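Provide a 3D model corresponding to the input given below.
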Amino acid sequence: MSRLSMAFFTAGALCGLIGMAWGVYMGATHDHTTFPAHAHLNLLGWVSLFLMGGFYALLGDRAPVKLGWVNFSLSTVGAIAMAPALALLLKGNAGMEPIVGITSLIAFAGMIAFVIAVLSAWRRAA
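All right, here's what the predicted structure looks like:
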């Protein structure tokens, strides 16, 4: 398996672990105020990063490696930076709103890079 796929799987697994710990904490404290941020970390971090890693693993040598690393960087930074910023915003820190917006755009750019990688692989397969 490539280092690119392993990077996605590692970041995804860490996001999953942190997301689960966060969920346990919310349950123990009965404070679910940050649930949307927890959900974003789980979906963007755990689920999306793992799916992207699987895609690059399946492509093997045919993967667009440079684009894949761009995809990894943007998607990982977007997921990891957005969750705490959103949590702080949900807790009443209005100053985090621009940070949430910026990190959302970073995550979105990561998805654009992934779509380009998928289309690139599709074109190569034809």
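
From here on, just use CA atoms for contacts and neighbour counts.
OK.

all helices of the chain, in order?
3-29, 35-40, 49-59, 65-90, 97-125 (DSSP state H).

Tell me the spacing between Asp61 and Pro98.
From Asp61 over to Pro98 the distance is 39 Å, taken as C-alpha to C-alpha, to the nearest Å.

scratch that, Trp69 is what I was asking about
Distance from Trp69 to Pro98, by C-alpha to C-alpha: 26 Å.

one more, for comparison:
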Amino acid sequence: MSKISVAFFGAAVLYALVGMCLGIFMGMSGDHTLSPVHAHINLLGWATLALMGTFYGLAGAQTPTRLAWANFAVSNLGNLISLPLLALLLKGNTDVAPIMGAGEMLLVLGMLIFGAAIISVARKPATA
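Next comes the predicted model:
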């Protein structure tokens, strides 16, 4: 398996563990204020990154390496900015909204880069 695919899966597992721990914490405390953060960690961190890693693993030698690593960096940076700020926003700190918007734009950019990688792979002739 390629290094990029392993990197995506490794990051996805870390997000999954954080999401699980947050879910356990919310369940034990009875305070579910951060449920949207829990959902976003699991969706944007675990599920999305694991799916991207699966694609790059399946693409194999056809993977556009630079795009894939840019996808990895931008997507993770977007998560690392927007997810904690979402928690702060839900706890009442509205001052973080503009910075959170920047993180969200990085998440969109990460998905656009992923789309470009898919198009790049689709345009390459299939190898046996």
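
okay if I get the helices of structure 1 as JSON lines plus mean neighbour count?
Converted to JSON lines, the helices of structure 1 look like this (neighbours: other C-alpha atoms under 10 Å):
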{"stretch": "helix 3-29", "mean neighbour count": "18"}
{"stretch": "helix 35-40", "mean neighbour count": "18"}
{"stretch": "helix 49-59", "mean neighbour count": "20"}
{"stretch": "helix 65-90", "mean neighbour count": "21"}
{"stretch": "helix 97-125", "mean neighbour count": "17"}
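
so Gly19 of structure 2 sits right up against Ala47, yeah?
No: under the contact definition of C-alpha atoms under 8 Å, Gly19 of structure 2 does not touch Ala47, with a separation of 11.2 Å.

What's the local residue count around whichever residue in structure 1 pairs up with Gly30 of structure 2?
Gly30 of structure 2 maps onto His30 in structure 1, with residues paired by TM-score structural alignment. Applying other C-alpha atoms under 10 Å, we find 9 residues neighbouring His30 of structure 1.

For His30 of structure 1, list the residues it contacts.
Applying C-alpha atoms under 8 Å, 6 or more residues apart in numbering to His30 of structure 1 gives no contacts.

again with Pro84 of structure 2
Val37.

run the last query once more with 10 Å
Counting by C-alpha atoms under 10 Å, 6 or more residues apart in numbering, Pro84 of structure 2 touches Val37, Ile41, Leu90, Val96, Met100.

The match of Gly30 of structure 2 and Val100 of structure 1, how far apart?
25 Å.

do Leu88 of structure 1 as well
Relative to Val100 of structure 1, Leu88 of structure 1 is positioned 10 Å away (C-alpha to C-alpha).
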